[in-house]
Each structure stands twice: as C-alpha cells, then as structure tokens.
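>>> sequence and predicted structure are below.
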Amino acid sequence: MRIVLATDAWEPQVNGVVRTLTRTIAECQAMGHEMEVIHPGQFKTIPCPTYPEIRLALGAEEEIRERLRAFEPEAVHIATEGPIGIATRRICVEWKLPFTTSYHTKFPEYVSARFPIPVQVGYAYMKWFHKPSGRLMVATPTLRDELESHGFKNVSPWTRGVDTELFNPALEPIYAELGGADWPRPFWLNVGRVAVEKNIEAFLKLDLPGTKIVVGDGPARADLEAAYPDAKFLGARFGEELARCFRDADVFVFPSWTDTFGLVILEAMATGTPVAAYPAHGPIDIIPGSNAGVIDDDLQKACMACLDLDRATVRAYAERFSWRACAEEFVQNLKPYPEAEKTRFWRRLRRLARTRRRAA
C-alpha cells in the first residue's frame, strides 16, 4: 500500500513515540509498503511553549493538501494530536477520506501537569480529535480499557517492539568511562525526557543504597540537578552508548504515571536489567508475571525486589517483542479505501483541484 503517516513528533526529538514511528516505518518499507511521512521538519515551525525542543508546524495545511494529492495514499494514519495532526484530520474529514489515529501520550495529564487546564478538558479535546478515526490504536489493554471508559470508540491494539541486537547483555560497562569508577553500587538508572510529566523526582527522592543515574535531557534537568546533587545526570545518550547505560545498571527505575507504554522498559530488559515501576499504564501490562521486573505502589520496595531477579530471565522475556510484529499489527489496523473506490476518489479530487486552479 501507499501509506501516509502524519506526525508532530519526529527527529531530532528523541522519545518513545519517535522510535516507535521510525521503526514501524522501516519495517513497513521492508514489507513492501510505500511510506510518505508528513512531519515538522518539512515546514516552518515555532518552539512549543515550556518545551522548546519540540517544534510546532503552524499554517501547514495547504502544503499537506498538496502532499496528499501528489502521493494519492491508500491509507492515512495520524499519529499525534498537534498542529500537523489537526490539519491532516481536517483534510481527511473534508474529503471523506478514511484515516486511523493512535494514542501515544496521556495528553490530558501531560497538559494538566504543565498548564492550569483540567484533565477533563483535555479528554474532551482528545475525544473530539479521535472521534472520526476509523480505528484508534493503543499500546496496551489497560489503556484501551481506560479510553473506552472515557467514551472512546474503535480502540484497537498496536503492540511495541525492541531492537534486541542493539540492546543486549554482552555490552561493555560504561559508567567508569563517564567518571563513575568510584560510584557505589548498585546503580539505579532512569532514562528519558527530563520533564515534569515523567515524575523523575519520585525516583530521586527514594532512599536507596548506591548511585542514582539519570540519562536524558529536558526542561526540568537544571532544577533537578540543583535539588539532588548526589544523583548523576549524564545528559542524552544515543545508540550503543545508550544501550551500554542500560546494560551497566543494576535496576532500571520507571516512575512515570503518564506514559502509555514506555519503550525504555523493553530496552532495559533486553540488556538484562530488571525494571521497577509503579502500576501505571505500560508497566502494569508488561511486567506482572514476567520475572523481568516488579511493580508496586511503593517504588522503593519494587526497586529492592528487582535486585533478586535473574538477568538471563529478564533478557529472555524481552526477546518476545519484535518490531516486525509491531509493524504487521499497524498495517492490519489501517483502513484503506476499497480498490474500486480508490481510483475514482483521486480522479475526482484532481478534477476539483484543476477547477479551483482555473478559477483562481
């Protein structure tokens, strides 16, 4: 198929949404599908308030129209609810073009953590945004159940994967190279965006032996570094260096309540590092019964229990998740035009565009 994927989250952003999309696109292309990605790097952008690393593409609707006309997609997927997602949604509704959407971030909770906006307002917006979608893809059964309780319809599973070649237990230690030769063990690691919605302070407040390590960058980093001088903030790390950070940790600590999955959980497990987390979306679907981590309302208790887990068992559990399965489920969830209608639709649209150009 020819598939359009519209997203406000894209490189150089480094997060689970971008990794999911880039890996899904690569797997879809390997399966023979032709992908057209509409992303902020193709347009003029402004920095997102309170988070300048995220760029917002405003006024891109006409360019998106032209891209859709030129590509003539057989399926459209809108991955995010930002300006590009809104513009693409508006076009699809106007043209009566079927499309699907996905729910990557607990957007209402995310916004409420940063601005004085009630969570209920955020959910009203999200319901409005996803209502015309032929299928709303979510990563976990728990998130599906919660969204359905809020009145969302057509919710379908879309699993996640992990690169078990990059993230593996055979990697060399790294923290001694980064100045940690004298850091006491155990090493407690958190990886991700250093921002208020990630609840990293809950991790930093824990009374734990050893050394707390934070890998990542974001708007809350300076304040947290100042408040917790004993923690080691190593900034953003990528590729094999990031994988080695996971491998050299004794426990990966995931304190977020707003993530919908948490790819870093699988990345840690793939290196053999067990995961301690709250019983939130993502961890509650991945960890129970896995012997690869522990969830508990008492995060300190979960952390200490992880020290007793077998790293080989942790790695074996991560090997059950693949990006090919993720991409196959994504394609199955798409709502392409029926073959007989497809050609007529784009022919009509081309005629309408020519008529409008002549009139102009």
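Perfect, I can see it now. Numbering: from 1, shown residues only.

>>> only C-alpha atoms for contact and neighbour calcs from this point on.
Fine.

>>> for burial, what's the neighbour tally of residue 230?
Residues near residue 230, counting by other C-alpha atoms under 10 Å, number 12.

>>> ok but it is inside a helix, no?
No. Counting by DSSP: H, G, I helix; E, B strand; the rest coil, residue 230 falls outside a helix, being coil.

>>> so who does it touch?
Residues near residue 230 by C-alpha atoms under 8 Å, 6 or more residues apart in numbering: 211-212.

>>> ok, the closest residue in space to residue 261 that isn't next to it in sequence to residue 326 distance?
Leaving aside its sequence neighbours, residue 261 sits nearest to residue 282 (C-alpha to C-alpha, 6 or more residues apart in numbering; 3.8 Å). As judged by C-alpha to C-alpha, to the nearest Å, residue 282 and residue 326 stand 15 Å apart.

>>> next: residue 100.
16 Å.

>>> which residues are contacting the strand or helix carrying residue 226?
Here residue 226, judged by DSSP states H and E, is contained in helix 221-227. The contact list for helix 221-227 (C-alpha under 8 Å, 6+ apart) reads 194-195, 201, 231, 233.

>>> tell me which of the residues you listed fall in helices.
residue 201 (DSSP state H).

>>> return the member of the contacts of helix 221-227 nearest to residue 266.
Closest approach between the contacts of helix 221-227 and residue 266, by C-alpha to C-alpha: residue 194, at 19.0 Å.

>>> alright, now check it against this:
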Amino acid sequence: MRRIGELHPPLTRSLRILIATDAWRPQVNGVVRTLGRVTHELEAQGHHIEVIGPDRFRTVPCPTYPEIRLALMPGRRVARTIENFRPDCIHISTEGPIGRAARGWCLRHDHPFTTAYHTKFPEYVRARCAVPLAWSYAVVRRFHAPSTSVMVATDSIANELIAHGFSNIRRWSRGVDTEMFRPREKEFLNLPRPIHLYVGRVAVEKNIEAFLELDLPGSKLVVGDGPQLHELKRRYPDAHFAGEKHGEELARYYAAADLFVFPSRTDTFGLVLLEALASGLPVAAYPVPGPLDVIDGSGAGALDLDLGKAVEAARAIDPVRCRDLALEYSWAASARQFLGNLAA
C-alpha cells in the first residue's frame, strides 16, 4: 500500500481518500455538514472517497448526548474496510471509537494519517462533569500526536492547541452555500420583531441560556434539537422553539429573522455564523474563537463580553455587509485546503 509521504501528488491527480468519523449522517451538526460538503467537492474533482461512519455499525447512545450514536467494537470492520479500499490518504475526523480504530490500524501498519480538531472536547467534558481540562487535553493531545497534520478551522484554535502542547497544526477553513442561504422575504415568520435567532444544537455547551436570559424587544427564536431542548422550553416559555430544520426550510428561518445571536464559548468555528451572514443577518457573539476569527473587524457583527451589548450594537449593521463577508467563503476553497493538507 502506498504511503502518504510517497505520493507528493499534484492536486489534479485522482486520489483514494478514506475518512473515518464518528460524526456522520443522519446526525445533524457542523462536523457532518463540513464532511458532507467537502466530500461532495472532492468527488466532483474526480477523487474517490470512502467514509467509515457509525451508520455501518451497531451503536449505543453517547452518555449525556443520546442523539449521537457510538459504534460498538468497530475495529475489525474498520480494518477490513481500509484494506479493501486501499486508500492513498487516510483522514481521521473524530476521537471516538471509529476514529480510534482507524488510528490503531494506521499505527500498526505504519501508515501516515491526518486528523481534525472539530470540537473542543475538553471543554465539552467539563461542561457535563467535573473533569479537569488538563486531563482531557492530555488525552486528546495523545490521540492527535502521531498525525502528520492536525487540521483546525481558525488561527485562534490553532494558537490554543499550540499552547496546550499540540504540533503539526494546519489550517482548514469552512465554506457556506450562498445560493441556499441568501436574503429572502421576511414574511415567512409571523413573530414580533425584531426576531433574534439562534440555530444549532440545543445542548449545555452551547450556552443558550445566556441568549434566553437577555431582556430583548421582539422575539427570541431557537432552531435546533438536542438534550437540553425540553428543559429550556420549560424554563423559558416566552421563547419560541422551532425544532430541527433542514435545507430550504432552514434557509427560510435564517432569512426571515433580523439578527443572529451566537452565545457559544466553546465552538471551534461555527458554520451557523456563515449561514447567518449569507442570509443577511448581523451576528452578536462573545469575543471567543470562532466569532473572533470570522466576525472581528469585519463590520458584519458585534462582539462583546456583555452579550446584550453585542446584540444592541449588531442591530445597526447593514445586512449587505453581512452578505458580502459570507461571499468570501466557499466550499471549493475549503476542499482544496483539505486536499493540500492530506498530501503535505
């Protein structure tokens, strides 16, 4: 089997790329959407993609997050799939059972591989149970240490990982479908205005309470599903919860709102930021990785340690500026960057 280090291919060469991921359809999250769009772009360029996801295995619910299914003992099937596919490049997207099985195969066979840091796993663990960050970072750092490239979405996350002892960091940005997510008619939503929108998983690490606690005029709208949904519905009866939306319907929700509120402090990027901007929505967020990289200094949003002040400042922003910023991002560019990292 060829090794990545032996390839040195031009970007025009067709490659056999295997992606091992614990986050895959029918899950709905930023990791799944990123991998789905990038694999689509790579296949359009003539590359052959094999995705090993939890849909191929018997699974159990992830503790505290039953919407995510974890593969049971995936080692043999992962190994068999790799050996049958004979990949030129192997990319391990997540640190779960499938990712660990693929990593183990690569180490046993001395096959180079790349990884990605999609999720601030140590912070997510701390939000659910009292595990010190240093312990979790040690586990995650050990997982990524043999990788030839650890792909991250932003410079802020790269700097954080370097500070925690990671190496071989390479940038892998994100894109947005600016044809689907675009300004549209506002009449789709019949709620008091201004409509303040949140889109994403409804889970403790997303810090949605910081948004719902704000004293705002008009309406607060949450689009998404997750383990905290019923609790937040009960605690905030004045907010509107639309549930999980997809495709055109999701795009209409974005476009019909007036402002996007992003209360998370733990995202590595936040694809929803680009979707909101492409829909013409100013963004209000905390000055943390993700918003700092996408929004800061752009004039398309407002960042403040006081989220209420960020919302107030964002109301004055021209939607045209938001759309213009989103147009700078494309999935084609993201796929080219991903491919370059594989062949580096």
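In hand now; what should we look at? Predicted model, so just to flag it, every value in this text is computed and none were measured.

>>> now the TM-score, please.
Superposed pair, TM-score by TM-score structural alignment, normalised by the length of structure 2: 0.94. Supporting alignment: 330 aligned residues with a C-alpha RMSD of 1.0 Å.

>>> just to revisit the earlier point, thought the residue nearest to residue 261 of structure 1 was touching residue 140?
Yes. Residue 282 of structure 1 lies in contact with residue 140 (C-alpha atoms under 8 Å); the separation is 6.5 Å.

>>> of these two, who's got more company?
Neighbour count, other C-alpha under 10 Å: between residue 282 of structure 1 and residue 140, residue 282 has more, with 24 against 21.

>>> tell me the residue in structure 2 aligned with the more buried one.
Matched by TM-score structural alignment, residue 282 of structure 1 corresponds to residue 290 in structure 2.

>>> pretty sure its match sits against residue 268.
Yes. Between residue 290 of structure 2 and residue 268 there is a contact under C-alpha under 8 Å: 5.6 Å.

>>> who touches both of these two?
Common neighbours of residue 290 of structure 2 and residue 268 (C-alpha under 8 Å, 6+ apart) are residue 154.

>>> all strands for structure 2, in order.
16-20, 48-52, 59-62, 65-71, 89-92, 114-116, 150-152, 169-171, 195-199, 219-223, 240-243, 259-262, 283-285, 301-303 (DSSP state E).

>>> tell me how far stretch 65-83 of structure 1 lies from the chain's centre.
20 Å (C-alpha atoms, centre = their mean, to the nearest Å).

>>> same question, stretch 45-63 of structure 2
16 Å.

>>> which residue numbers in structure 1 go with it?
Using TM-score structural alignment, stretch 45-63 of structure 2 pairs with 31-49 in structure 1.

>>> now the end-to-end length of that stretch.
38 Å.

>>> is it true that residue 281 of structure 1 touches residue 143?
Yes. Using C-alpha under 8 Å, residue 281 of structure 1 is in contact with residue 143, at 6.2 Å.

>>> pick the one among the contacts of helix 221-227 of structure 1 closest to residue 184 of structure 1.
Distances from residue 184 of structure 1 to the contacts of helix 221-227 of structure 1, taken by C-alpha to C-alpha, are shortest for residue 231, at 11.6 Å.

>>> excluding chain neighbours, what is closest to the equivalent of residue 318 of structure 1 over in structure 2?
Using TM-score structural alignment, the equivalent of residue 318 of structure 1 in structure 2 is residue 326. Nearest non-adjacent residue to residue 326 of structure 2, counting by C-alpha to C-alpha, 6+ apart: residue 278, 5.0 Å away.

>>> which residue in structure 1 aligns with that neighbour?
Aligned partner of residue 278 of structure 2 by TM-score structural alignment: residue 270.

>>> now do the same contact list for its match.
Here residue 270 of structure 1 is in contact with 162-164, 167-169, 314-319 (criterion: C-alpha under 8 Å, 6+ apart).

>>> 7 Å - rerun?
With contacts defined as C-alpha atoms under 7 Å, 6 or more residues apart in numbering, residue 270 of structure 1 is in contact with 164, 167-168, 315, 318-319.
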